[in-house]
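Peer 1: compute the structure for the input listed below.
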Amino acid sequence: MYIELSEPYIIGGQITSRSQDIFVIRESGEYASLLKYEDYTSATVRKLEWCYSESDYHFFFGAGGQLRPMNITGPVLSKVIPWNLETAQYPESVHRDEIKPGYMLDLRVLQMSRFNPPRWFEHSPQERRDTPIRQIKSLLPEYLPDISYLPLIASNQLCDPVEENLYIASYVNPLKVRDCNQFYPYHIHYISTKELDSFEQLDLKNGQVIDLNGLNQTIDRLKNALIQTPDSDEIKTQLNQERQVLAAQSLARFYRNAGVQAGALNPEDVLGQVSQNQVKHAQVMRADRATVCMVANLMSFL
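Peer 2: So this is what the prediction gives:
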């Protein structure tokens, strides 16, 4: 399936919500599903858990008077097992039979940290800080803000395979700055296997024998060609196709084949070689090389 990857990652020196798009490598290892930010956060998606303020919250995974089961606390990617669902607190809008075991993908653990120093043309964006939630007094004594350990019979379920249903935990304001000592608004949404199948799919067999350094050079040549003929649909199409190959093989080689479970890249770090001439042309910068930002590899559990 053709995936259009031309929307910008960066506007005015700020990364956009597109940096929160997720490639999910499926258990078969043949394809990766692309979940755009709105695909897992919009009002139409089933929401299981949230904490938006001191008075607006629902803790789905609260069990035994404690808020966090140990098996889904800490990892970026973990299993949601039958025991988690048997002890869960279902919101009124969600029917128990709709929710099945699957994988928890906790995007709060991933960071869009910079790994490379800024380029000569970058400007420091204005810092935007998230607003923390203070102590929720109404929780006590109903809940303890602590971790619950699974009984032995439930721990054994962690060895069993689960379907490709996703529980995606994310901050409400993912692009804002947070202090690791504070607690911030978040929510958890549920994506079923059927819904995951309906999203755009990237073929990981595409470009298996291509040298990626040579592909980078090809992309640079296409960028320069687009500057000369900005209305060329042929160049735009070829550029998008080459970028899809780069995305597919970045996922296949550096995540699937290497057994890497999850990761994130700041799009500012993977723009490639950018000339002064290219910086002046917005349409070329829109066609940047940052085709992989957030990744979850379900094949890593097999």
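Peer 1: only C-alpha atoms from now on, for both contacts and neighbour counts.
Peer 2: OK.
Peer 1: now the helix ranked longest in the chain: buried residues?
Peer 2: As assigned by DSSP state H, the longest helix anywhere in the chain is helix 233-251. Across helix 233-251, burial judged by 16 or more other Cα atoms under 10 Å covers 235-236, 239-251.
Peer 1: looking at those residues, spot the one nearest residue 159.
Peer 2: Closest approach between the buried residues of helix 233-251 and residue 159, by Cα to Cα: residue 251, at 25.7 Å.
Peer 1: just the strands in the stretch 101-250 of the chain please.
Peer 2: Taking DSSP state E, counting those that start in this stretch to define them, one finds strands in the stretch 101-250 of the chain at 102-106, 144-148, 166-171, 186-191, 200-203.
Peer 1: any idea how far the residue lying closest to residue 108 once chain neighbours are set aside lies from residue 64?
Peer 2: Ranked by Cα to Cα, 6 or more residues apart in numbering and with sequence neighbours excluded, the top spatial neighbour of residue 108 is residue 170, at 5.5 Å. Going from residue 170 to residue 64 by Cα to Cα, to the nearest Å gives 24 Å.
Peer 1: which residue ranges of the stretch 151-300 of the chain form helices?
Peer 2: Assigned by DSSP state H, counting those that start in this stretch, the helices in the stretch 151-300 of the chain fall at 152-155, 193-198, 212-228, 233-251, 276-279, 282-286.
Peer 1: in a markdown table, list those helices along with distance to residue 59.
Peer 2: Below are the helices of the stretch 151-300 of the chain laid out as a markdown table (distance: least, Cα to Cα, whole Å):
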| stretch | distance to residue 59 |
| --- | --- |
| helix 152-155 | 20 |
| helix 193-198 | 23 |
| helix 212-228 | 45 |
| helix 233-251 | 33 |
| helix 276-279 | 46 |
| helix 282-286 | 39 |
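Peer 1: let's see this one next to it:
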Amino acid sequence: MSNYPYEFNEESIQDVFIMRPNGKIAYLPYSFYSDPSRVIESVEVNGDAQRFFLNEDGSYPFNLAGPAVTKVIDWNLQTENGEPKVHPKQSDIRPQAGYFLDLRRMSIDRLSMIFIGEEPNYPADQAVTDLPRSDSGYQLVPEAFQHQLKETPEQDHLYLAFFNHPNKTRSINQFYSYSVAYITADELTQWEYSAELLGKLADGHEGLEPNVDFTTKHLETYYGETGVQATALSPMDTKGSAFPSQCLLACYIANIRTFKG
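Peer 2: Predicted structure coming up:
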């Protein structure tokens, strides 16, 4: 874990809290889930694509298109020939059914009107222009497999989609480079939010460890107990607020406990 130093910087804005069905909370730093070894799908600006869910004709499974949080079913993990898809970077891992978290559908835009930000605007992202297009756009789940949409995954393996340049700005009428990382349930356990984990991430930088108890209680009160499924909070909106300075609140939050068991 020492390979992912904990810092208060723009990268940490992209960190993710996962509220798990087992009652625990996982904390995933951007540097962890964006590691190339975990990426199973990606599309670059020049159109180069490593495909997993994305089909050759440019179509995408409809059950994964739209929701910020949804389920990955067994049908999504089969090739056209009915063979199981394999992890392109780790041949010993066969991706399993789980949950799909799409950070591209969540905004870290500022909402607070308490103060005016003085920081300059972020640069614009470059749109992808060279990629095969599909006449239909989306691939519907065949009727024979639609019963899987009602089923709850046995384990909370996670597929996490994110823009390759998350801190750049984008237009709603363009398509931008992105990646999808696969994170196993065991890895979520290894990254359980705790003082021990944050101590390792701080790597000796005193004063950087947030108040774990306060942050955990805050997450449970405002997102767990209320059943909120997904949200995002800009750190600029907590500046000068009543939150303790050692409270880690700024990032993305997904509550996959909300799916029926």
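Peer 1: which position in structure 1 pairs with residue 215 of structure 2?
Peer 2: Aligned by TM-score structural alignment, residue 215 of structure 2 pairs with residue 247 of structure 1.
Peer 1: run a quick neighbour tally on the nearest residue to that match once chain neighbours are set aside.
Peer 2: Leaving out its chain neighbours, the residue that sits closest to residue 247 of structure 1 by Cα to Cα, 6+ apart is residue 291, at 5.3 Å. Residue 291 of structure 1: 26 surrounding residues under other Cα atoms under 10 Å.
Peer 1: so residue 177 of structure 2 touches residue 42, yeah?
Peer 2: Yes: contact criterion Cα atoms under 8 Å: residue 177 of structure 2 and residue 42 qualify, at 7.3 Å.
Peer 1: rewinding a little: need the contact list for the residue nearest to residue 247 of structure 1.
Peer 2: Applying Cα atoms under 8 Å, 6 or more residues apart in numbering to residue 291 of structure 1 gives the contacts 5, 243, 244, 246, 247.
Peer 1: repeat that for residue 133 of structure 2.
Peer 2: Counted by Cα under 8 Å, 6+ apart, residue 133 of structure 2 has contacts 57, 58, 59.
Peer 1: let's see 6 Å
Peer 2: 57, 58 (Cα atoms under 6 Å, 6 or more residues apart in numbering).
Peer 1: likewise for residue 124 of structure 1?
Peer 2: Per Cα under 6 Å, 6+ apart, neighbours of residue 124 of structure 1: none.
Peer 1: any idea how far residue 186 of structure 2 is from whatever residue of structure 2 lines up with it?
Peer 2: Using TM-score structural alignment as the criterion, residue 124 of structure 1 maps onto residue 119 of structure 2. Using Cα to Cα, we find residue 119 of structure 2 at a distance of 39 Å from residue 186 of structure 2.
Peer 1: and if you look at residue 78 of structure 2?
Peer 2: On the measure of Cα to Cα, residue 78 of structure 2 and residue 186 of structure 2 end up 22 Å apart.
Peer 1: so for these two, which sits in the more crowded spot?
Peer 2: residue 78 (15 against 11).
Peer 1: and that one, what pairs with it in structure 1?
Peer 2: In structure 1, the residue paired with residue 78 of structure 2 is residue 86, using TM-score structural alignment.
Peer 1: again, but for residue 145 of structure 2
Peer 2: By TM-score structural alignment, residue 145 of structure 2 lines up with residue 154.
Peer 1: count of neighbours near that match?
Peer 2: 15.
Peer 1: show me what contacts it?
Peer 2: Contacts of residue 154 of structure 1 (Cα under 6 Å, 6+ apart): residue 83.
Peer 1: residue contacts, the aligned partner of residue 176 of structure 1 in structure 2?
Peer 2: In structure 2, the residue equivalent to residue 176 of structure 1 is residue 168, according to TM-score structural alignment. When contacts are counted by Cα under 6 Å, 6+ apart, residue 168 of structure 2 is found next to 122, 123, 124, 125.
Peer 1: hmm, which of these are common to structure 1?
Peer 2: Comparing the contacts of residue 168 of structure 2 with structure 1 on both residues aligned by TM-score structural alignment, their matches' Cα atoms under 6 Å, the contacts found in both are 123, 124, 125.
Peer 1: chain neighbours aside, what residue packs nearest to residue 187 of structure 1?
Peer 2: In space, residue 187 of structure 1 is closest to residue 50, 4.0 Å off (Cα to Cα, 6+ apart).
Peer 1: counterpart of the one you found in structure 2?
Peer 2: Residue 50 of structure 1 maps onto residue 42 in structure 2, by TM-score structural alignment.
Peer 1: list the contacts of the strand or helix carrying its match.
Peer 2: Using DSSP states H and E, residue 42 of structure 2 sits in strand 39-43. Here strand 39-43 of structure 2 makes contact (Cα under 6 Å, 6+ apart) with 49, 50, 51, 52, 88, 177, 178, 179, 180, 181.
Peer 1: those residues: which two are farthest apart?
Peer 2: So, the contacts of strand 39-43 of structure 2 by Cα to Cα: farthest apart are 88 and 177, at 18.4 Å.
Peer 1: if we can go back for a sec, number of nearby residues for the residue nearest to residue 187 of structure 1?
Peer 2: With other Cα under 10 Å as criterion, residue 50 of structure 1 counts 20.
Peer 1: got it, and residue 36 of structure 1?
Peer 2: If we define neighbours as other Cα under 10 Å, then residue 36 of structure 1 has 17 of them.
Peer 1: what does it correspond to in structure 2?
Peer 2: Using TM-score structural alignment, residue 36 of structure 1 sits opposite residue 29 in structure 2.
Peer 1: more crowded one of residue 170 and residue 64 of structure 1?
Peer 2: More neighbours surround residue 170 than the other of residue 170 of structure 1 and residue 64, with 22 against 15 (other Cα under 10 Å).
Peer 1: tell me which residue of structure 2 lines up with residue 198 of structure 1.
Peer 2: So, by TM-score structural alignment, residue 198 of structure 1 is matched to residue 190.
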